[in-house]
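>>> just the structure for this:
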Amino acid sequence: MKHHHHLEAHAHIAPRVMSKEAEKITALVAGLRKSVFDIDKERARTRDASDPALMSTLDTRRNNLMVTVAALEDRLSAIQGLLKLNRRHVAHRMH
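Okay, here's the model as predicted:
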């Protein structure tokens, strides 16, 4: 019986850890999206100044950020899916 209680205690830790990770990823994505917005503003100013080297650098930075955002959003989606599965599993066990 003690072993079963010990496993249940660990089963509640994982969702808390995943929830915290989801919060951190959400905040990180928001920060990266702000950086993309700032780069877009700089690109607009650079386009007016006609500096192709700077435009290329900004485009590369923007693309790298967008790839990172997409990867983090995929990770966030996976975590949210696992959390939903866990809630259904817990609700099912309670009935």
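>>> CA only for contacts and neighbour counts going forward, please
OK.
>>> how about the helices of this protein, start to end?
2-49, 52-94 (DSSP state H).
>>> between the first one and helix 52-94, how many degrees?
In other words, helix 2-49. Here helix 2-49 runs at an angle of 160 degrees relative to helix 52-94 (axes from the mean of the first three to the mean of the last three CA atoms, to 10 degrees).
>>> now the second one, please; I'll put the structures next to each other:
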Amino acid sequence: MRCGIALYEIRQPGSVGAYEELVCLAELPGDEELQVWEECLTAWGLAKLRAHDCRFGMYFAALLPLDERGEPDGKAADELLELDRLPVERHFTWSGYVELVPA
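Okay, here's the model as predicted:
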């Protein structure tokens, strides 16, 4: 299974209209299971927040299956949810410069 790691911004958190916006997505090398990459989520997410000059807000990094085009695969994600293998994600509260507190 092709896997990727994505960084999302949580827009309008705490409201009924909250939604997630993709900040960046990278395909992971190899054919390893998603859990192999779980330990690197925090470091990768914080590095991407710094690199993209992200503003204050709530974000999360997630491991997810990719389709043949290299985009998030919702159908495969649903199957992994049923097997209790997703979600694999880490949440961040970002000040614009550093992580404020572990979220």
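>>> TM-score of the superposed pair?
Once superposed, chain against chain, the TM-score is 0.23 (TM-score structural alignment, normalised by the length of the first structure); 38 aligned residues with a CA RMSD of 4.1 Å.
>>> mean neighbour count for the helices of the first structure - can I get that in CSV?
Shown next, in CSV, are those (neighbours: other CA atoms under 10 Å):
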stretch, mean neighbour count
helix 2-49, 14
helix 52-94, 14
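>>> burial count for Trp94 of the second structure?
Close neighbours of Trp94 of the second structure, defined as other CA atoms under 10 Å, add up to 22.
>>> isn't it right up against Tyr59?
Yes. If you go by CA atoms under 8 Å, Trp94 of the second structure and Tyr59 touch, sitting 7.2 Å apart.
>>> which residues are common contacts for the two?
Contact criterion CA atoms under 8 Å, 6 or more residues apart in numbering; residues shared by Trp94 of the second structure and Tyr59: none found.
>>> so where do the helices sit in the second structure?
Using DSSP H, helices in the second structure cover 41-51, 74-82.
>>> for Leu72 of the first structure, give me its contacts.
Contacts of Leu72 of the first structure by CA under 8 Å, 6+ apart are Ile25, Val29.
>>> and what of Gly74 of the second structure?
Under the criterion of CA under 8 Å, 6+ apart, Gly74 of the second structure has no neighbours.
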